[in-house]
Structures are given as C-alpha cells and as structure tokens.
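# give me the fold of what follows.
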Amino acid sequence: MQLIIGNKNYSSWSLRPWLGLKVAGISFEETVLNLYEPEARSKRLAYSPTGKVPLLIDGEIKVWDSLAIAEYVAEKFPEKQLWPQDVAARALARSICAEMHSGFTSLRSELSMDVRASLKAEISPQAQADIDRIVSIWTECRNRFTVAGPFLFGQLTWADAFYAPIASRFATYDVALPSVAQAYIETVLALPEMQEWVAAAKSEPWTNNR
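Predicted coordinates:
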C-alpha cells in the first residue's frame, strides 16, 4: 500500500491514517507532497481525484478522505482491532471520529497545526467551546475505559489517531487543560510513532510561506 500525505508539520489530516497504520504495524510506502509549492494542487491531482491528501492506494484501489481510509484499513486488517471490539464502544469511537472529522471549525482556524512551533493564541469563545467539548469527550472515554489501558478506549484505536493532531495543537499553543486531558496528551505524544512524525516534521525544509 502507498499513503500520499502532505507536510508533516502542518497536515493534521495526513497524520491520522499515517499514525493508525504505523501503530498497527501495517506496512506501507509513504509519499510526502509539499502542500505549499507552486503547482502543488496539480501534483496532488496526479494521485487523487479530489486533489487532496491523504490518499491510500492499495493496488488498483484508491481511498481518499481520512475517515474512509480508516474504515477501509479496519475492514482489510480486522485482526489489528483498530476499532474497539465492544459494539457500544465501537459506536462511540466512530461517533467521536465523525465529530472530529466534520466539526471543531473554530479550533482548527485559530489553532492550526504547526508541530515545530511554540505559540500562544488568543482563544475566542467559539474555539474555547470546541476545546471544552474535546475535553469532555476525552474525559468520558478515559473514565469509562481506564482499566483497559491509557488510550481513549484502553488500547489504541482510530479514535486516538483522529485526536492525535489535537494533542499536538494543544501542546503547540500550551492550552491549559484539566489533568485527565493533559495526561492523555502526554500519552499520545510519547508514542514512538508520534515521535517519529514530530522528528520528520522538524526536519522538513518547507514552510507555509513556501
């Protein structure tokens, strides 16, 4: 399989499938495209019909959109248990992934992903509401599944991969959080695979100013 992704410093959408595949030990070839270079969109269109990343290529099959990739990979590799095995937990995991996928627009706008940076942001009431909702999600999951392990559903699932970019954002902007949320962020950022992503992001020569 081949995974087409954007700049590791900025592309939160790319981090999600990359992290899930890496942690699950699923082999894939990685192709990184600079999202900000001239003709960047035309280069992406050479791979993806939408001109966007991420894109998973598996033989003749192309899967675009991070949520579609998550479902495809989970279906192809059920033994990796990338969704929780319990029906109720799996429903919750899918719901919070979909919520992340389609929501939190104020947070995305005001606290954009920038792995290399150490920043302070003026947080609007709308972005704070997004932060509060995410903290509520994390707290509910950790309260319910603490015994099973340190991730949202005990063992690492797609839910953690989808919220990993938020953990990175909160670290970048030094967002004040309750202890449960802060402990979860530290767990995610300590993953060797996350450390690999961060190291690669820091070594990239590109910036969003090109």
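# contacts and neighbour counts: CA atoms only from here.
Noted.
# separation between N209 and Y36?
According to C-alpha to C-alpha, to the nearest Å, N209 stands 7 Å off from Y36.
# show me what contacts S11?
5, 113 (C-alpha atoms under 8 Å, 6 or more residues apart in numbering).
# to compare against the first, here's another:
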Amino acid sequence: MAAAELTLSSKTYSSWSLRGWLLCRLAGLKVQEKAIHIDDPANRAELLLLSPSVLVPRLTHEGASVWDTLAIAEYLHELYPGAGMYPDDRIARAHCRSVSGEIHSGFANLRSALPMNLKVRHEKFPIFSGAKPDIERIETIWTECLTRYGGPFLFGARPTVADAMVAPVAQRFLTYAVPLSAPCSAYCDTINNWPPMREWIDASRAEPDEVEELDIEF
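Next comes the predicted model:
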C-alpha cells in the first residue's frame, strides 16, 4: 500500500501547510511530503488559485484525499482516536474544536498585516490598527485556555489540534515582536520550542530566502 502523502507549499511562508503537517505529527502518521514549488511557473499558477480551504495542505492516505486543515484534523482523529489530538473531556473537546474553528475561519486582518515568515525577526514592527482587535482576541483565547487548563499548551500538558492551528499565529507574534502578556508570551515560547515546530523551522532554512510576492493569503 502506498505511503501517506502530504502536499505542501512553502515551509517559510505557508501557515496552512504548517498546520497540516503538525496535525499529521500529532496523529503519529508518517507522511511523504510532496512540495508545490512556488518558483515553477505551472505550480505558481496553481498556487495562485488556492485558498486555505481548497488544496494545500492535502493528505492522501489509503484511497482518501483530504484537504482543508480541519478536515484533516477530523480525519486523523477518526483514524487514530488514541493519539490525543483532542482533549479526553467532552467539554474541553468542544472548546478545543471551537478555538480551532475560529482560528481557521477568522483573523483576516492579522493574516494580511503579519504574514508568516520564519526566517526573519523584527525588534520592532508597526502593526496595522485593523489587526489589533484580532491580536486582542487571540490573547483572550489563549489566556482563557491557559488559565482554565493549566498550560503549557492550550488544553493542558500535551498539544492538541488547537495548538497546531495557532502555531503559525505564535510564530507571527515572535517574528513581528508583538507585545503580549507574560502568559501569552510564554505560550509563544512553548510553541516555538515544540520539537515538531523546531523541525519545521530548521527545514525552512533550506528554502530560498526570498520569493516573488504571491497574491494569496498564507
């Protein structure tokens, strides 16, 4: 039987690719990575047609083709219910799904004002005023979760789907030196030091330092 395959785009810039990859790691599913090279004209043309809910990331596994990060999360949870992708408690599990869904569907101003770039760190960065409510909402979500479940991850001692969904946000906050409360800043460090996250960051260093700007929201 063919190995599972995960279609990805840039490891430096694509937050959606990162989410899909982290979800596979949470499930313990080994995948072969299939890269869409954004410097190739044909693949660039394809990439420009994508949205976060269409083709990247796409998991191909045992006859199933699953795209969209939340669909991948649910597919993997169904396949590996013992992997702990969601909290065991029903109420916490519903909370985790709600946080993951809000991250998936919202925060457009944050995405456009602070695009993911894992190769840079700014000591100071002007933040578009329209993104500030998004940042405040993220802080509220994180604070509620960390207070309620005790950290260091959003739903306790182990990472869940919600942490995979917000991991690119934590990286954005680190990249652009976004001022945060102490608990939220510590959470960013937790995500940054999460071994799968470190592996992804290390792999991003092998990519070209610059790419032509794409008319797509990563």
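# now the TM-score, please.
Overlay of the two chains. TM-score (TM-score structural alignment, normalised by the length of the first structure): 0.91; 204 aligned residues with a C-alpha RMSD of 1.9 Å.
# re earlier: tell me which of N209 and Y36 of the first structure has more neighbours.
Y36 (15 against 6; other C-alpha atoms under 10 Å).
# name the element the more buried one belongs to?
In this structure, Y36 of the first structure sits in neither a helix nor a strand according to DSSP states H and E.
# in the second structure, which spans are strands?
Ranges of strands within the second structure are 5-8, 32-35, 58-61, 64-67, based on DSSP state E.
# average distance between the second one and the first structure?
After superposition onto the first structure, the mean distance of strand 32-35 of the second structure to its aligned counterpart is 1.5 Å, using mean C-alpha distance after the TM-score superposition for the first structure.
# how about the helices in the first structure?
12-24, 40-45, 66-76, 87-102, 105-110, 125-145, 158-172, 179-189, 192-203 (DSSP state H).
# take those and write them to CSV, including mean neighbour count.
CSV is the format used below for those (neighbours: other C-alpha atoms under 10 Å):
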stretch, mean neighbour count
helix 12-24, 22
helix 40-45, 16
helix 66-76, 17
helix 87-102, 15
helix 105-110, 15
helix 125-145, 16
helix 158-172, 23
helix 179-189, 16
helix 192-203, 15
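# so which of those helices gets nearest V53 of the first structure?
V53 of the first structure sits nearest to helix 12-24 of all these, at 6.5 Å, using C-alpha to C-alpha.
# now the angle from the closest one to helix 192-203?
140 degrees (axes from the mean of the first three to the mean of the last three C-alpha atoms, to 10 degrees).
# what's stretch 199-208 of the second structure aligned against in the first structure?
Mapping stretch 199-208 of the second structure onto the first structure (TM-score structural alignment) gives residues 196-205.
# pull the residues that contact that stretch.
Against stretch 196-205 of the first structure from outside (C-alpha under 8 Å, 6+ apart): 7-9, 115-116.
# which single one of those residues is nearest to G51 of the first structure?
Closest to G51 of the first structure, out of all of the contacts of stretch 196-205 of the first structure and judged by C-alpha to C-alpha, is N7, at 14.7 Å.
# give the aligned equivalent of the closest one in the second structure.
Match for N7 of the first structure (TM-score structural alignment): S10.
# re the thing from before, please tabulate the contacts of stretch 196-205 of the first structure in TSV and include neighbour count and distance to K22 of the first structure as additional columns.
Formatted as TSV, the contacts of stretch 196-205 of the first structure follow (neighbours: other C-alpha atoms under 10 Å; distance: C-alpha to C-alpha, whole Å):
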residue	neighbour count	distance to K22 of the first structure
N7	22	17
K8	26	14
N9	23	17
V115	22	18
R116	16	21
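# let's have those in CSV, adding distance to I61 of the first structure.
Formatted as CSV, the contacts of stretch 196-205 of the first structure follow (distance: C-alpha to C-alpha, whole Å):
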residue, distance to I61 of the first structure
N7, 23
K8, 24
N9, 28
V115, 31
R116, 34
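# closest one to Q2 of the first structure among the helices of the first structure?
Ranking those by proximity to Q2 of the first structure (C-alpha to C-alpha) places helix 12-24 first, at 10.5 Å.
# run through the neighbouring helices and strands of that closest one.
Contacts defined by 3 or more C-alpha pairs under 8 Å, 6 or more residues apart in numbering; DSSP states H and E place helix 12-24 of the first structure against strand 2-6, helix 66-76, helix 158-172, helix 192-203.
# would CSV of those with distance to V135 of the first structure be doable?
Shown next, in CSV, are those (distance: least, C-alpha to C-alpha, whole Å):
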stretch, distance to V135 of the first structure
strand 2-6, 27
helix 66-76, 21
helix 158-172, 11
helix 192-203, 20
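# for P125 of the first structure, which of these is the nearest?
Here helix 158-172 is closest among these (C-alpha to C-alpha), at 16.1 Å.
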